[in-house]
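In: When you get a sec, could you give me coordinates for this:
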Amino acid sequence: MDFQLSAEQSARRDRVLRQVAEAFPAGRPPGFAREDWRTMGELGLLGTCLPAEYGGGGLGALDTALVIEAFGRACTDTGLVFAASAHQFACSVPVAAYGTDAVRKGRLPDLVSGAAVAGNAMTEPESGSDVSRLRVTARQVPGGWVLDGTKSFVSNGPVCDLLVTYATSDPDLGHLGQTAFLVDASAPGVRRSGPFDKMGLWSCRAGSVDFEECFVPDEQVLGRPGAGAAVFQASMGWERACLFAGYVGLLDRLVERCVRFARERRQSGRPIGSFQAVSHRIVDMRLRLEGARLLLYRACAEMDRGERAVLPVALAKLAVSEAAVAGALDAVRVFGGRGYLADDGIEAMLRDSVPAVLFSGTSEMQKEIAARELGL
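Out: So this is what the prediction gives:
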């Protein structure tokens, strides 16, 4: 097993680190801006794994993860990294994999360039991690489908142009009765809330979406009717692996900041890093980072080989998300009172890390998936 990055991978990573740091400097206020999306499109951050014929990078899962890790490492606005990743992996990936030729040609170039923003509409108020019992319904009519119901916690929902959503098209078939759709956010019957007031990830606007007799033409079904669960799980494989590479980048930045602070901050006439209570905590942070990174790389490598990567992806998502929260809490303690203040940005990294154990399937759900894969 080769742990060394190739010259091409190293050059790509270094380029992303440099370009992102220049485009999104530390200290810039969080928020949504269309020009940020166009910039991310120009830097290739919105179509890393998408086909080159639509403007994408055409990279595999591991190379994509390396790019998103560098994005998360260089960009202190984790909400922006998350918004872009949700756009690409939860929305553009299923459009590329399951959309009709006309939909791919008509939609993907704008999604890759940042001219259009996509929102992932899966979660519902009464079915968070249980995606087999969706209350949003899809009723077939001549020429298409009519959607009714409510989605919640839609990433990019209040500001998006397109929605990838899932609905129950046959309630008697369970997970085999779900269908995936690409919906224009401006279509009649789509009503979106304003942005939720969230703990963190402020640059990723999230809200609810109501579908009221919303007509979706047949050509905007992703995959075939009834295959929505398969479409969703395929996109989740990319999201749980590559989106969380951004959190690996955050952890890398967090460890580096703690090391630098522990060398410079003095207490009782000596650097605080010379105290075991501090140095051992930072070593634990690095240990969790390296373990999570290796699990994520392995999951992506198995995806690239075309193997069934359900277990490694679940373990990687679990390890990265838990390491992010634990590492951010450790960083607050290393920085002490300064870690509690907004000026140093440590508390923001904690707020941005907490949702990682909730979205894309909670940590408990990842353990359930792993247990099933182990035959338990």
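In: rest of the way, CA atoms for contacts and neighbours
Out: Will do.
In: doesn't residue 331 make contact with residue 254?
Out: Yes - contact criterion CA atoms under 8 Å: residue 254 and residue 331 qualify, at 7.1 Å.
In: now the helices for the stretch 151-300 of the chain?
Out: 228-238, 245-264, 276-304 (DSSP state H, counting those that start in this stretch).
In: need those in CSV with mean neighbour count, can you?
Out: Conversion of the helices of the stretch 151-300 of the chain to CSV gives the following (neighbours: other CA atoms under 10 Å):
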stretch, mean neighbour count
helix 228-238, 21
helix 245-264, 22
helix 276-304, 19
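In: Residue 27: which of those is closest?
Out: Residue 27 sits nearest to helix 245-264 of all the helices of the stretch 151-300 of the chain, at 14.8 Å, using CA to CA.
In: Quick one: residues in contact with that closest one.
Out: Residues from elsewhere that reach helix 245-264 (CA atoms under 8 Å, 6 or more residues apart in numbering): 65-66, 68-74, 76, 78, 81-82, 271-273, 278-279, 282, 285-286, 289, 292-293, 296, 320-321, 323-324, 327-328, 331, 334-335, 349, 353.
In: Using ChimeraX, make a named selection holding only the buried ones among these.
Out: In ChimeraX, a selection of the buried entries from the contacts of helix 245-264 looks like this (16 or more other CA atoms under 10 Å):
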select :65,66,68,69,70,71,72,73,74,76,78,81,82,272,273,278,279,282,285,286,289,292,293,296,320,321,323,324,327,328,331,334,335,349,353
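In: Give me the subset of the contacts of helix 245-264 lying in strands.
Out: Mapping the contacts of helix 245-264 onto strands (DSSP state E) picks out residue 271.
In: hang on, the earlier thing: let me have the helices of the stretch 151-300 of the chain in CSV, extended by distance to residue 361.
Out: Listed next are the helices of the stretch 151-300 of the chain as CSV, based on distance: least, CA to CA, whole Å:
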stretch, distance to residue 361
helix 228-238, 9
helix 245-264, 16
helix 276-304, 16
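In: To compare against the first, here's the next sequence to fold:
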Amino acid sequence: MDFDLAPGQRRRVERIRDAAAGLPRPERGQAAGRELWQAAGELGITGLCLPEEYGGGGLGALDTALALEALCDGGADTGFAFAIAAHLLACGTALAEHAHDQVRADLLPGLSSGKTIAANAMTEDEAGSDVSRLATTAEPADDCYVLNGVKSFVSNGPLADVLVTYAVTSPAAGYLGLSAFAVPADSPGLRIGPTLAKIGLEGCAAARVEFADCKVPRRYLMGAEGQGSAIFQRSMSWERACLPAVYLGTMQAQLNRCVTHARERRQFGRRIGDFQAVSHRLATMKRRLESSRLLVYRACWDVDHHSPDAAETAALAKVAVAEAAVANSVDAVRLFGARGYLAGEGIGGQLTDVVPLHLFSGTTDIQQEIVAKGMGL
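Out: Take a look at the predicted model:
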């Protein structure tokens, strides 16, 4: 079993890590604008796993995760990296695998370049972890579907050019009554609300979205009617495996900064890193990072090889990274002391960026349930 990166992988990781340092960071409290999206597009970040024929990188899940990790390790804003992951993993993969040929040709080149931004509109007020309770409907009418409903917490919503959304087309069919759509943001009857104020991940703008007799041409149906649940679960296998890599990069950059601080900060005539209470805390932070990194890489390998265990390993990886990222961020604040609580230092802000990892793409409790079922419980 070879744990080393191939030369091509190593070069790609180093190129992205070095380039990430030159990307501008959004102003505090502001979402990343289109200029930053296009800058990331020029680096190939916004099309990592999209097909090469449409300008994407054609990468598998593991190489996509490595790139997202390198992006944050190099210093990119965690919220912006999260926005790119939503654009790619929840939306881009679904469009690439299930959209009609003409829709793919129309949308994927823009997604790959960063000129077209995608938003995932799945969650509703009464349908978060329980996606079987979706209230948004899509009724066929002549050459279109008419969508009605409200989606909440739509990442990239305020900037979106296209939304990947899910609606009930056959209420009596239960799980098989859900269908997936790609909806252009300028569709009549589509209303995108104001940007939601969040305490973290501010680089990723989010909003509520309303479909009010929104007419969507039939060509924007992804797959066939009733395939929405399968399409969603496939996109979630990508997102749950790859998105935590964003936080691996954030944790690596955080740990590097903490080690530097422990070497330079002196108290009682000694470097604070010479005190066992500090050095052991740093060793624990490294252990959390390295163990969760192995689980993420394994989950991505399973996705790439269509392993039947992919859902379970992705769940394990997401839980491990969530717990490690929160614990490491608390330890980082403690290590920096009062400085860690200052907004300008950026250490405390990392904590508010990592807490949502317990919530999105299926809560930690849902991931634990997936693991339990995988053990036959």
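In: Quantitatively, what TM-score do the chains reach?
Out: TM-score for the superposed pair, counting by TM-score structural alignment, normalised by the length of the first structure: 0.97. Supporting figures: 376 aligned residues with a CA RMSD of 1.3 Å.
In: Who are the contact partners of residue 61 of the first structure?
Out: So residue 61 of the first structure contacts 49, 238, 241-242, 300-301, 303-304 (CA under 8 Å, 6+ apart).
In: ok, 10 Å please
Out: Applying CA atoms under 10 Å, 6 or more residues apart in numbering to residue 61 of the first structure gives the contacts 48-49, 67, 237-238, 241-242, 297, 299-305.
In: ditto for residue 289 of the first structure
Out: Taking CA under 10 Å, 6+ apart, we find residue 289 of the first structure in contact with 247-252, 254-255, 283, 319-320, 323-324, 327.
In: Also residue 351 of the second structure?
Out: Residues in contact with residue 351 of the second structure (CA under 10 Å, 6+ apart) are 199-200, 325-333.
In: Could you measure from it over to residue 206 of the second structure?
Out: 19 Å (CA to CA, to the nearest Å).
In: The helix or strand containing residue 314 of the second structure vs helix 228-242, what angle?
Out: Applying DSSP states H and E as the criterion places residue 314 of the second structure in helix 310-336. Using axes from the mean of the first three to the mean of the last three CA atoms, to 10 degrees, the inter-axis angle of helix 310-336 of the second structure relative to helix 228-242 is 40 degrees.
In: can you state the direction angle for helix 310-336 of the second structure and helix 276-304?
Out: Angle of helix 310-336 of the second structure versus helix 276-304, following the same axes, to 10 degrees, is 160 degrees.
In: quick revisit: now for residue 254 and residue 331 of the first structure: what residues contact both?
Out: Residues touching both residue 254 of the first structure and residue 331 by CA under 10 Å, 6+ apart: 282, 285, 346, 349.
In: nearest spatial neighbour of the spatially most central residue of the first structure, skipping sequence neighbours?
Out: Centroid-nearest residue in the first structure, with CA atoms, centre = their mean: residue 243, separated by 3.7 Å. The shortest distance from residue 243 of the first structure to any non-neighbouring residue, by CA to CA, 6 or more residues apart in numbering, is to residue 85 (5.4 Å).
In: right, and that neighbour touches residue 44 too?
Out: No - Residue 85 of the first structure is beyond contact range of residue 44, at 11.9 Å (criterion: CA atoms under 10 Å).
In: and these two? which has more neighbours close in?
Out: Taking other CA atoms under 10 Å, residue 85 of the first structure and residue 44 do not tie; residue 85 has more neighbours (25 against 19).
In: who touches that one in this structure?
Out: 45-48, 68, 79, 91-92, 238-239, 242-246.
In: hmm, back to that, the residue nearest to residue 243 of the first structure -> the second structure?
Out: Aligned by TM-score structural alignment, residue 85 of the first structure pairs with residue 85 of the second structure.
In: Centre of the chain to the helix or strand hosting that match, how far?
Out: Element membership of residue 85 of the second structure, judged by DSSP H and E, is helix 78-85. The chain centroid and the centroid of helix 78-85 of the second structure are separated by 6 Å, computed with CA atoms, centre = their mean, to the nearest Å.
In: and if you look at stretch 299-309 of the first structure?
Out: Taking mean C-alpha positions (CA atoms, centre = their mean), stretch 299-309 of the first structure and its chain are 18 Å apart.
In: From the centre of the second structure, point out the most distant residue.
Out: Most distant residue from the mean C-alpha position of the second structure: residue 269, 44.2 Å away (CA atoms, centre = their mean).
In: For it, give its distance to residue 229 of the second structure.
Out: 61 Å.
In: again with residue 322 of the second structure
Out: Applying CA to CA, the value for residue 322 of the second structure to residue 229 of the second structure is 25 Å.
In: Then residue 26 of the second structure?
Out: For residue 26 of the second structure, the distance to residue 229 of the second structure - CA to CA - is 35 Å.
In: One more: residue 219 of the second structure?
Out: Using CA to CA, one obtains 19 Å as the distance from residue 219 of the second structure to residue 229 of the second structure.
In: same question, residue 52 of the second structure
Out: Note on residue 52 of the second structure: its distance to residue 229 of the second structure, by CA to CA, is 27 Å.
In: One more: residue 363 of the second structure?
Out: 18 Å.
In: same question, residue 364 of the second structure
Out: Distance of residue 364 of the second structure to residue 229 of the second structure, given as CA to CA: 20 Å.
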